[in-house]
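>>> my questions concern the predicted model and sequence given below.
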Amino acid sequence: MKRILVPVDFSENSVFAVDIAVRIANSLKSKLRLMHVRTGKQYFPDFAKDNPRFIIEDNDEAYMAHLVDRAKARYDVENGVVDYKFRQGNVVKEITNQAHYDDSIIIVCGTHGVSGFEDRWIGSNAYRLVSNAPCPVLAVRKEMDVSGEHKILIPIDSQKVSRMIVPNVT
């Protein structure tokens, strides 16, 4: 069974990416794996602001279990699996390694967009992920309207391999 990988940093956008990935997994009848890369930084998830149960530092296991339970409630694939994985290290490198190891068909990640000097100077994790991933990457923002039908832009050039992609996308 195919697998979709969803990197999670517990931001609102990454929680939204989980919701989108569940919809895609249901449509493609695929497995779903959430993953978090531990970088040594502390964080407080947006979804846990009003829940005293989550006011514990370094409690990423509980945060992830909450997200997995939330995803399983919407996941509707017979004999499908929703699980999670933790990795330690460089965010982009660990996500690409996990996608390669799982033979993921797509990575669905949340992104906040470019803002601030640091992102323009160094580049965002989402940009580096799109550039280095072994499979397609769908970068989503919470503000996106995902209801109804939308058009997809397929950038191609004059190379034969580029033209061969079009029938697969349509």
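Yes, it's here. Residues are numbered from 1 along each chain as shown.

>>> contacts, neighbours, all on C-alpha from now
Will do.

>>> secondary structure element for residue 107?
strand 106-110 (DSSP states H and E).

>>> now do the helices in the protein.
12-28, 60-74, 91-102, 116-122, 125-132, 160-169 (DSSP state H).

>>> tell me the most buried of those helices?
helix 12-28 (a mean of 21; mean count of other C-alpha atoms under 10 Å).

>>> dropping in the other structure now:
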Amino acid sequence: MKKIIVPVDFSNCSKNALLNAIIVAERMNMELVLLHSFMLPMATSDGTPLMVGSMIDDLQNASESRMTDFVKENRELKRVKFSTEVTAGLLLASLNDALKNHDTAYVIMGTYGASGLKKAFIGSNAYTVIKNVKRPVIALPEDADITKMKRIAMSGDYKQIPSAAAIESVIKLTQAFFAHLYIIHIDQDKALEQDELEIAKGMEKYFKKVPHSFHFKRDYDVEDGLLAFAKEEDIDLLVMISRHHSLIDRITRGSETKRMVMDIPMPLMILSEPK
């Protein structure tokens, strides 16, 4: 059975992500893995070793106890198959280890709608996961609800056709919720060039399984254009493809995906694509 990994920190934000994940798991006949990773303060400021075996055990036991309480508080978990994992270390390392042990379809995690340093820290943490995890990641603001989603938008650059695996993860989610899939391209130009039209035609064959439509919107700012489209069409989930840009690309125009994760106040699904 395919699985959905849900990183949890026992906050209301991760609880909301879990409640959404339960519905997705029900719709797609998947199992949940609740993953909590706790940090180990390994040394004092002068480099003196701090942690000993008993202290590590205490942290492990305390975290496992909190996980037990978290499960009891979320009775909706009874509706799906699930397991829990409590590990020490950074979230990314723990998540990648979990991915090696489970046939994972999606990672569903909460993102905090905070400001200042807290937003920068949490946003960077979410972006680190998205950048380095080779599975579709659904990032949910703390009040987000995708349990009844009917409109899913996929941002395409029409520069190259996404991998079949990436597209399939979107198709299956769209089918599970009987949703309509919008493929939206934002560009500064007035019209698509011939090679971009060919890419769009090449993508058409992948979307025959679901109701879908192609859209082109002119805007000088990708984020503004996507937000405007999402508002106009009442989009429930925005899907983006995160590709590894060259150093020149990062310097000249920055990372659009990172800006989305940090700034857009709506549910996002990020698909990882190789170079």
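Good, I have the coordinates. None of the values given here were measured: they were computed from a predicted structure.

>>> as CSV, the helices of structure 1 with distance to residue 109 of structure 1 would be great.
What follows is the helices of structure 1, written out as CSV (distance: least, C-alpha to C-alpha, whole Å):
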stretch, distance to residue 109 of structure 1
helix 12-28, 5
helix 60-74, 14
helix 91-102, 10
helix 116-122, 17
helix 125-132, 7
helix 160-169, 20
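
>>> before we move on, the earlier item: mean distance, the strand holding residue 107 of structure 1 to its aligned residues in structure 2?
Superposing on structure 2 and averaging over aligned pairs (mean C-alpha distance after the TM-score superposition for structure 1), strand 106-110 of structure 1 comes out at 0.7 Å.

>>> what about that strand, distance to the chain center?
3 Å (C-alpha atoms, centre = their mean, to the nearest Å).

>>> who does it touch, helix- and strand-wise?
Contact partners of strand 106-110 of structure 1 among helices and strands, from 3 or more C-alpha pairs under 8 Å, 6 or more residues apart in numbering; DSSP states H and E: strand 3-7, helix 12-28, strand 137-140.

>>> how about these in JSON lines, adding distance to residue 58 of structure 1?
What follows is these, written out as JSON lines (distance: least, C-alpha to C-alpha, whole Å):
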{"stretch": "strand 3-7", "distance to residue 58 of structure 1": "18"}
{"stretch": "helix 12-28", "distance to residue 58 of structure 1": "18"}
{"stretch": "strand 137-140", "distance to residue 58 of structure 1": "26"}
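
>>> tell me which of the ones you listed lies nearest to residue 88 of structure 1.
Nearest to residue 88 of structure 1 among those is strand 3-7; the distance by C-alpha to C-alpha comes to 12.7 Å.

>>> among the helices of structure 1, which comes closest to residue 150 of structure 1?
That would be, of these and by C-alpha to C-alpha, helix 160-169, which comes in at 13.3 Å.

>>> corresponding residue for residue 270 of structure 2 in structure 1?
Under the alignment (TM-score structural alignment), residue 270 of structure 2 pairs with nothing in structure 1.

>>> report the separation between residue 270 of structure 2 and residue 230 of structure 2.
As judged by C-alpha to C-alpha, to the nearest Å, residue 270 of structure 2 and residue 230 of structure 2 stand 16 Å apart.

>>> closest to residue 92 of structure 1 out of the helices and strands packed on strand 106-110 of structure 1?
Going by C-alpha to C-alpha, the one of these nearest residue 92 of structure 1 is strand 3-7, 9.7 Å.

>>> average offset between that closest one and structure 2?
Averaged out, strand 3-7 of structure 1 is 0.6 Å away (mean C-alpha distance after the TM-score superposition for structure 1).

>>> what do we get in structure 1 for residue 187 of structure 2?
Aligned partner of residue 187 of structure 2 by TM-score structural alignment: none.

>>> likewise for the one 10 residues further on?
Residue pairing (TM-score structural alignment): residue 197 of structure 2 is not matched to any residue of structure 1.

>>> so which strand or helix has residue 197 of structure 2?
Applying DSSP H and E, one finds residue 197 of structure 2 within helix 194-204.

>>> how far off centre is that helix?
27 Å.

>>> buried ones in the helix or strand that that helix is followed by?
Sequence order places strand 212-218 as the next helix or strand after helix 194-204 of structure 2, per DSSP H and E. For strand 212-218 of structure 2, a neighbour-count test (16 or more other C-alpha atoms under 10 Å) marks 212, 214, 217 as buried.

>>> so who does residue 4 of structure 1 touch?
With contacts defined as C-alpha atoms under 8 Å, 6 or more residues apart in numbering, the neighbours of residue 4 of structure 1 are 21, 25, 30-33, 104-108.
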